[in-house]
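The following comprises the amino acid sequence and a computationally predicted model.
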Amino acid sequence: MRLGILTSGGDCAGLNAVIRAVTLRAVHGYGFEVYGLHEATHGLLQRPVAATLLSPDSVKGILHQGGTILRTTNRGNPFAYPGPDGSTRDRSQEIVEGYRELGLDALIGVGGDGSLAILRRLARQGGWNLVGIPKTIDNDLGHTEQSVGFSSAVTVATEALDRLHVTAASHNRVMVLEVMGRDAGHIALTAGIAGGADVILIPEIQHAMDKVCAKIEERRRSGRNFSLVVVAESVRSDGVTRTYTDAHGQSRYGGIGQAIAQEIAGCTGAETRVTVLGHVQRGGSPVPLDRVIASAFGVAAVDLVAQKRFDRVVGWRARQVIDVPLDEACAAFKAVDPGDPLVRTARGLGIAFGD
């Protein structure tokens, strides 16, 4: 059996732990050959295919490393691949042929909902045998309680809140922390509770600025002259999300933290400061939970290949690895439920959502 593995979409902590687990289980458990594809499906576009034969020796020492030794990309949809003149064309068949050229019998794709959906479409076109592993700091992929990278991103955001708490108290300031999460508020909610935030703003719960300001004023009256506000990047202000266009013409979230801070300063007169964590949440060494989940996912994915159970994605539920149909996982976007136990916990602690 010749097995391929690729990491696709945005990077996160824990990807190397997945690569290590897949390699060790495949080689030691089944005697498979494992090829790591470079830069996701871009490696399959190269001729010869850009891939590296992985071995237990080649994955030594990577368990604790951030990023991915295979590299990754979140640009270049193979069905609408951008050209130098700005035009797009379908290069999916080239990728299908790259899989065949490398002589792969199966592929393990590590990605979020968008990446896994594209890989599944390629697999159906090319007759590939595909197994998916969920990774996204957003933790918004359906049918899994935990995706690789989420816990590490939450840890970074929590550490930031711990540091901001001290300087906020020292200067009687309102500190606004903008975190990632795309269209879901899981990072903001979890880190907000762990880091002792006073206000958590997430896209799933509509807020009103007068209520946010009322919370800050309430703290002032009680003698607490500082506050911590966590804002998910996709939160709306004045009914719209704050975005900008990057150098590649893609729309990105950005600016909501500054907008919220200005509104707070205007309605409370408080001195405000903004911290935008951005890609700091993606980098660094994975926390223990991400290493464990990545390892469990890698082993389980190889076992699915050995059992010839394809078109599946692994997941984490009630401290067990489960697997579900890949199309169901990609279709089931997991936002924060306003009635979620963590939302109730936050409210019970006196944390405001501005609603």
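Here it is on my side, so go on.

okay, CA-based contacts and neighbour counts for the rest of this
Will do.

any idea where the helices of the stretch 1-150 of the chain begin and end?
15-24, 42-45, 92-101, 113-126, 150-171 (DSSP state H, counting those that start in this stretch).

Equivalent analysis for the stretch 251-355 of the chain, please.
256-268, 288-306, 326-331, 341-348.

Now render those helices as TSV, adding mean neighbour count.
Shown next, in TSV, are these (neighbours: other Cα atoms under 10 Å):
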stretch	mean neighbour count
helix 256-268	19
helix 288-306	23
helix 326-331	19
helix 341-348	15
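
Indicate which one of those is closest to Ile216.
Ile216 sits nearest to helix 256-268 of all the helices of the stretch 251-355 of the chain, at 7.7 Å, using Cα to Cα.

Which elements pack onto that closest one?
With contacts defined as 3 or more Cα pairs under 8 Å, 6 or more residues apart in numbering; DSSP states H and E, helix 256-268 has these neighbours: strand 174-179, helix 209-221, strand 236-237, strand 272-276.

and the ones you listed, which is most packed in?
strand 174-179 (a mean of 27; mean count of other Cα atoms under 10 Å).

So what angle separates the directions of that one and helix 150-171?
170 degrees (axes from the mean of the first three to the mean of the last three Cα atoms, to 10 degrees).

Tell me what angle strand 174-179 forms with strand 272-276.
Angle of strand 174-179 versus strand 272-276, following the same axes, to 10 degrees, is 20 degrees.

and strand 174-179, how far from the chain's centre?
20 Å (Cα atoms, centre = their mean, to the nearest Å).

cool, stretch 23-36 as well?
26 Å.

how about CSV for the helices of the stretch 251-355 of the chain, with distance to Thr275 added?
Putting the helices of the stretch 251-355 of the chain into CSV (distance: least, Cα to Cα, whole Å) gives the following:
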stretch, distance to Thr275
helix 256-268, 8
helix 288-306, 25
helix 326-331, 32
helix 341-348, 22
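
Use this one as the comparison:
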Amino acid sequence: MTKRIGILTSGGDCAGLNAVLRAVVLHATSNKGWEVIGLHQGTAGLMARPVSAERLDPYTMTTVLLRQGGTVLGTTNRGDPFAFPMADGHSVDRSEEVIEGYRQLGLDAVIGIGGDGSFKILRRLAQQGGLNLVGIPKTIDNDLGLTEISVGHDTAVQVATEALDRLQPTAASHDRVMVLEVMGRDAGHIALSAGIAGGADVILIPEISYRMERVAAKIDDIKRQGRNFALVVVAEAVPTESGEPVTRIHVGGKATYGGIGHYVSERLAAMTGAETRVTVLGHLQRGGPPDARDRIIAQAFGVHAVDLIEAGKFDRMVAWQNRRVIDVSILEATEHSQVVDPKGTLVHTARGLGISFGD
């Protein structure tokens, strides 16, 4: 019997999602003879009535998708079906509606592309409704456990590195300290990798406590050596010296990280007398075409996810370890957050290059 599988993107968008979709559709339809149904706006599409979905035709899965950012299916990082926010302010459990949507479509399995938060919700739905779930990791933060890389991370690092490449000449032209704030909700992987690749003088990440006196001393030391500029990279989740998170409140009351770059800039200006400027990359790290590595990883993950369904291996997440694709337990992947190791190779490399972490 022809298999019918669903696929959805959940959580924040990132580069490489459409490359995953294309790989799944081509492998499942052309090589397996299956039908692939794209689910709109993550689990929200399964809650809609009629279910919001579309059949994904392999003939429309052109190479344009390899280069296209975002997700053609749409995504959401709001509306947990187990505590779905209603207009009057209270929450209701709509999980059974999601499960019923899966049944209405006659799906044999679903591939979920997401991060740790999405996987926790999807796995809970799968356990409750007996759904066959396979996960594909995507997160620019690269904080999912048991995989060395997730879709979207490499492109985010590339964007941050290019920003440093562009900030350095203007910093040198105006005798300035440039502070670059990058994303990193729980982990400092983007800041660390981009800081090394882009020649930063200071990298501040949530995994390593810092003191502004140490950061200022590094800037003063650079001046004494005769260099007229400096580059500082800071992850958005880095707190103030007193340990307070720096957040912004959006319409609707939702708080997100943002503003630590301005805090660091103002403190450095006051402590060193340097002229400082701040650049906040924000969602620039999520958008745009994926780089080559993200395209390759995305397609390898997509093909392997289809193979897992064929083998009847569910409740599994594809992962990249030791230069090959494997599969691991979704539960274990979400239970082992992959933050920066303060004693790891990249931190050691940065210290060896004279980069300060402010500690």
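That came in fine, so what should we check first? In this text, all values refer to a predicted model and were calculated from it rather than measured experimentally.

thinking again about what came up before, could you dump the helices of the stretch 1-150 of the first structure into TSV with mean neighbour count and distance to Gly354 of the first structure added?
Formatted as TSV, the helices of the stretch 1-150 of the first structure follow (neighbours: other Cα atoms under 10 Å; distance: least, Cα to Cα, whole Å):
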stretch	mean neighbour count	distance to Gly354 of the first structure
helix 15-24	28	36
helix 42-45	22	44
helix 92-101	18	46
helix 113-126	19	30
helix 150-171	20	19
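
out of these, nearest to Gly254 of the first structure?
Among the helices of the stretch 1-150 of the first structure, the nearest to Gly254 of the first structure by Cα to Cα is helix 150-171 (16.5 Å).

what range in the second structure matches that closest one?
Under TM-score structural alignment, the match for helix 150-171 of the first structure in the second structure covers residues 153-174.

Tell me who's in contact with Thr345 of the second structure.
Applying Cα atoms under 8 Å, 6 or more residues apart in numbering to Thr345 of the second structure gives no contacts.

what does it align to in the first structure?
In the first structure, Thr345 of the second structure lands on Pro341 (TM-score structural alignment).

Repeat that for Gly115 of the second structure.
Matched by TM-score structural alignment, Gly115 of the second structure corresponds to Gly112 in the first structure.

What count of nearby residues applies to its match?
26 (other Cα atoms under 10 Å).

which residues does Val340 of the second structure contact?
Val340 of the second structure makes contact with Ala187, Gly188, His189, Glu207, according to Cα under 8 Å, 6+ apart.

Which members of those are the farthest-apart pair?
In terms of Cα to Cα, the contacts of Val340 of the second structure reach their longest pairwise distance at His189 and Glu207, which sit 9.9 Å apart.

Name the residue in those two with the higher neighbour count.
His189 (26 against 16).

ok, now which ones touch the more buried one?
Per Cα under 8 Å, 6+ apart, neighbours of His189 of the second structure: Asp141, Asn142, Asp143, Val339, Val340.

Looking for the alignment partner of it in the first structure.
Match for His189 of the second structure (TM-score structural alignment): His186.

and what of Gly354 of the second structure?
Aligned counterpart of Gly354 of the second structure in the first structure: Gly350 (TM-score structural alignment).

Could you report the neighbour count for its match?
By other Cα under 10 Å, the residues close to Gly350 of the first structure number 13.

before we move on, back to that, for the helices of the stretch 1-150 of the first structure, give me a markdown table that also has distance to Gly61 of the first structure.
Output for the helices of the stretch 1-150 of the first structure, formatted as a markdown table (distance: least, Cα to Cα, whole Å):
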| stretch | distance to Gly61 of the first structure |
| --- | --- |
| helix 15-24 | 9 |
| helix 42-45 | 24 |
| helix 92-101 | 28 |
| helix 113-126 | 27 |
| helix 150-171 | 19 |
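
and Ile322 of the first structure, which of the ones you listed is closest to it?
Closest to Ile322 of the first structure of those is helix 15-24 (Cα to Cα; 16.1 Å).

average distance between the closest one and the second structure?
The superposed helix 15-24 of the first structure is, by mean Cα distance after the TM-score superposition for the first structure, a mean 0.3 Å from where its aligned residues fall in the second structure.

now that helix: which residue numbers in the second structure?
With TM-score structural alignment applied, helix 15-24 of the first structure matches the range 17-26 in the second structure.

which other residues reach the matching stretch?
Residues from elsewhere that reach stretch 17-26 of the second structure (Cα under 8 Å, 6+ apart): 7, 9, 36, 56-58, 61-62, 65-72, 113, 138, 151-152, 295, 298-303, 305-306.

Now with 6 Å, please.
Pro58, Met61, Leu65, Leu66, Thr71, Ala298, Gln299, Gly302, Val303 (Cα atoms under 6 Å, 6 or more residues apart in numbering).

so how far is Gln225 of the second structure from the nearest residue to Met86 of the second structure once chain neighbours are set aside?
Leaving aside its sequence neighbours, Met86 of the second structure sits nearest to Val92 (Cα to Cα, 6 or more residues apart in numbering; 7.3 Å). According to Cα to Cα, to the nearest Å, Val92 of the second structure and Gln225 of the second structure sit 62 Å apart.

for the helices of the stretch 1-150 of the first structure, which one sits closest to Ala306 of the first structure?
Here helix 15-24 is closest among the helices of the stretch 1-150 of the first structure (Cα to Cα), at 11.9 Å.

I'd like to check the angle between that closest one and helix 288-306, please.
Using the same axes, to 10 degrees, helix 15-24 of the first structure lies at 40 degrees relative to helix 288-306.

What's Leu56 of the second structure aligned with over in the first structure?
Match for Leu56 of the second structure (TM-score structural alignment): Leu54.
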